[in-house]
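Asker: give me a model of this one.
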Amino acid sequence: MSSTHATTAPGALQIVKNLLREVLCSRVYDVARETPLETAPKMSARLQREILFKREDLQPVFSFKLRGAYNKIAQLSAAEKAAGVITASAGNHAQGVAYSAQKLGIRAIIVMPATTPEIKVQAVRARGAEVILHGDNFSDAQSHCFQLVEQSGMVFIPPFDDPLVIAGQGTVGAEILRQRGTGLEAIFVPVGGGGLIAGVAAYLKSIVPEIRIIGVEPFEADAMFQSLAAGERVILPQVGIFADGVAVKQVGEHTFALCQHYVDEIVRVSNDEICAAIKDIFDETRSIMEPAGALALAGLKRKAGEDPGQGGAWVALLSGANMNFDRLGFIAERAELGEAREALFAVTIPETPGAFRDFCAAIGQRVVTEFNYRLHRRDRAHIFVGVAIRNREDAENLLQHLRNTGHAALDLSQDEMAKLHIRHMVGGHAREAQNERIYRFEFPERPGALMEFLEKLGGHWNISLFHYRNNGVDLGRVLAGFEVPDSDLPQFKSMLSKVGYSHVSESGNPAYRFFLDNARAD
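Answerer: Take a look at the predicted model:
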């Protein structure tokens, strides 16, 4: 979505007039630090242009939000400070307000959505602020906060739609210009309510108008994109909360007017692309961003695939690093899909001995990331498989190759239900399985190891169950079921010993007996 650079709305001209002075006279450095603007060598080499990271994750509260919050609170009157401050926030603004209030000795109440990551809730409480959890998103929390303002007489500290807050965030733009005065082509900025991009854009465009300011939003929380397209502020009926720091139903009045005038474009990205950007930043810096913190890089990468640009440096503003540890599993799982480094397929093969191995031969030496299969019927088998790829074109070529080798195959890489749920649900009781023996195996993890494992097993006994997942460790772990009559047991066990891989019989495992054993298929 490209901005039309519309005429500035009433009231916004005065903000613009005062903004440079407010930024230059800001009080943010009482508490905030000037964060580094770092070269990202791996990303630069990959995208064939200079990529810089503005490291706002290195602030004392691990987010840029401290700037605007402190700049606003520090300039309250004595009477206002005595009344105390209150705000609504998805987390990072809350920490900024709590930190600022503690620094200035002011009482603070923070209303946060009940969905806020616990790490942010605890961080706010650790700063001495009172936390009230209310609603499922920022808008719900804000509505409740306004009720409390009326009841308490405390001073509301806006998270984004306030001239002093915008000016405080605008100091990020001033730093970028001071740290790299020439050769800047584009700045990518995450967008929630719009305070950060409004401050950065208005400041930079007032001094170096040729710099492109590009906002980035998730597809499921794109209030600024839709507002700019409509020419007025829209209210989203609902927002996704994966990137909770930007989960805003409506952007600010001041911020919208400034974005209309100064922002060149809004790029939207998927959650998978955000996960991939988190991984990219970790690979580059060994730091872990929260989803909103990696949003700018996700947009930068998408834009790089569409627009070669003019050769100047591109800056990704890394806005925050407050993330619960327990979200890392989901992010790691989805990062490869977001980077188009993994493809998911549903494949049908004949239910005959050796067909499983033939299918793996069709995949070849590619790295298999996931393999789920359960015997269902005797004539054919359905497999859910993940495969490492180089790009989407590579996935399309593999899909065609599978079909050319006689396998009915379907690409599920863009299927949200498959990615979220189905991959974990392949299985169940196998009514057709006979004399099933369950074994758990471990083998050295390397390219081709899975195929080597299957070659060693041979094709004499039908495989009735197979589950494998690449967990990024040095050992591959497989759970496999074999149909082995009692008369074949000595030969089967001899084969297992010759395979040479660590293995444990799990046929008596209670979890297997309850969920997978055909004896319970009733």
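
Asker: make it CA atoms for all contacts and neighbour counts henceforth
Answerer: OK.

Asker: in the chain, which helix has the most residues?
Answerer: Taking DSSP state H as the criterion, the chain has its longest helix at helix 163-179.

Asker: residue most distant from the centroid, the protein?
Answerer: Ser487 (52.5 Å; Cα atoms, centre = their mean).

Asker: hang on, the earlier thing: C-terminal to the longest helix of the chain, what's the next element?
Answerer: For helix 163-179, the following helix or strand on the C-terminal side (DSSP states H and E) is strand 184-190.

Asker: could you also give me the structure for this second sequence? I'd like to compare it with the first:
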Amino acid sequence: MTRILSAPVYDVAIETPLQAAPALSAALGNQVLLKREDLQPVFSFKLRGAYTRLSRLSPEQRAAGVIAASAGNHAQGLALAAQKLGVKCQVVMPVTTPDVKIEGVRSRGGEVILHGDAFPQALAHALNLAETHGYTFVPPFDDPDVIAGQGTVAMEMLRQHQGRLDAIFVPVGGGSLIAGVAAYVKYLRPDVRIIGVEPHDSNCLQQALAAGEPVVLPEVGLFADGVAVARIGEHNFELCQHLVDEVITVSADEICAAIKDVYDETRAICEPAGALAVAGLKRYVARDGCRGEVLVAINSGANINFSRLRHVAERAALGEGREALLAVTLEERPGSLREFCEVLGKRQITEFNYRCQARENGQIFLGVQTDPALAPRAALLTQLAEHGYPVLDMTDNELAKLHLRHTVGGRAPVGLQERLYRLTFPERPGALGAFLNALEPRLNITLFHYRNHGADAGRVLLGLEVGDGCDAQAIDQLLSDCGCPFTDESDNPAYRLFIG
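Answerer: Okay, the predicted model is just below:
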């Protein structure tokens, strides 16, 4: 407690707001508050612990220079702390570290050494360099001063909210944040539950608590790189073992959904580790059905590469149960796609991949918007089964989500005569079905690819069989009559090379 109260974090850090989340609160039936550590100067809480540790080094240790190992956020905090105190700083980072974090260190005067695929390899290399060259090693999490610095987050929260408080959700990597928060909160408010949140594939604290001692995970998931730690810190475990009430684990899809939740509330974008607490809070409410409680989630960081947002956006709908991915078998005949869309009705289609491969049956890779409360996935599966469509639910199939949705298709059957068109139509529920209804039943669709990109116009790649009096000129006229702008891609060399 004394270490936390005396931590000099405000030399470089700010007191971040404890912000109400009205949309989440309404959706979950509880009062949700977000501790905005993503607003720190280095966009992460890690600045608190790094500066506290560095400020308490002896003059001799500072003169020797400091070195650390980090997946990114501790590195940026240490670089800024070292810059503030005039100390030479080196950081060993895994080669998988996002560029935004690497540049964050360099922009603050720190030297970056990339080594290893994950944190354990980076840590071993940093310790070796410290011993060889006499640098002072600054731990990223397993240190009393680092824990004290992170504990100032709890000091602020209890000062900012002095009324009812039922639970605080804390992201867990090496454990310094949850150890510091638990130590402070449990001393003053032992009634408040401290709940750690980890990814399913990086649950080092959960496994340590189950084993009664720290354990080494054989491998860790890298999606939430800020918490990709194989072993909980010794000092942190000693505190967590007695002060943490439970640990919840969440999937990558749930993390993506939580990133969207935070964006909807704040217009700020969390990194995956930064949104862990919100994902755990949502799972906790869904599991226990609690209502009317006051729940706090710590948004721990916002250091995410812009290029990763594409993946986050794609998986967010799956994480919140608002999209189903299905493989549906149809008869291979003119009109079958149109009939299938009539069964779907006004449901919003998010993805539609189809390629003619045989003359009997065809398979569609289908994405459909769902609603956990009003139109759940189970109801959709039942509806399709009642209409005689064989369906494979791939919503939880990682292979399908990561790879198959981008590789379905292939070449047309030998001898098939087709024309290929790229077209657009207004993006609204039912638009796809309306378009298919406008095509004459005698037209056989041989290829159909569509993905919802959140724009106001849907983009479709369409293949149509030529023959039996249906020539290219007739197809062009029919598409013109549909009122959808289109481009004939039949002579495109890429089409001939890959799918023609």
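
Asker: thinking again about what came up before, packing partners of the longest helix of structure 1?
Answerer: Under the contact criterion of 3 or more Cα pairs under 8 Å, 6 or more residues apart in numbering; DSSP states H and E, helix 163-179 of structure 1 touches helix 12-24, helix 65-73, helix 195-207.

Asker: so which of the ones you listed is the most surrounded?
Answerer: With neighbours taken as mean count of other Cα atoms under 10 Å, those reach their highest mean count in helix 65-73, at a mean of 28.

Asker: in structure 2, what stretch matches that helix?
Answerer: Helix 65-73 of structure 1 corresponds to residues 46-54 in structure 2, going by TM-score structural alignment.

Asker: same check, this time on stretch 104-124 of structure 1
Answerer: Going by TM-score structural alignment: stretch 104-124 of structure 1 matches residues 85-105.

Asker: buried ones in that stretch?
Answerer: 87-95, 97-98, 101-102, 104-105 (16 or more other Cα atoms under 10 Å).

Asker: cool, stretch 117-127 of structure 2 as well?
Answerer: 118-120, 122-123, 125-127.

Asker: can I get the helices and strands packed on helix 163-179 of structure 1 in a markdown table with distance to Met43 of structure 1?
Answerer: Below are these laid out as a markdown table (distance: least, Cα to Cα, whole Å):
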| stretch | distance to Met43 of structure 1 |
| --- | --- |
| helix 12-24 | 31 |
| helix 65-73 | 26 |
| helix 195-207 | 23 |
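
Asker: closest to Leu164 of structure 1 out of those?
Answerer: Closest of these to Leu164 of structure 1 is helix 65-73, at 5.3 Å (criterion: Cα to Cα).

Asker: average distance between that closest one and structure 2?
Answerer: Mean deviation of helix 65-73 of structure 1 relative to structure 2 after superposition (mean Cα distance after the TM-score superposition for structure 1): 0.2 Å.

Asker: that helix to helix 12-24, inter-axis angle?
Answerer: Between helix 65-73 of structure 1 and helix 12-24, the angle comes out at 110 degrees (axes from the mean of the first three to the mean of the last three Cα atoms, to 10 degrees).

Asker: which helices and strands sit right next to helix 65-73 of structure 1?
Answerer: helix 92-104, helix 163-179.

Asker: 10 Å instead?
Answerer: In terms of contacts (3 or more Cα pairs under 10 Å, 6 or more residues apart in numbering; DSSP states H and E), helix 65-73 of structure 1 is packed against helix 92-104, helix 163-179, helix 195-207.

Asker: no further questions, thank you.
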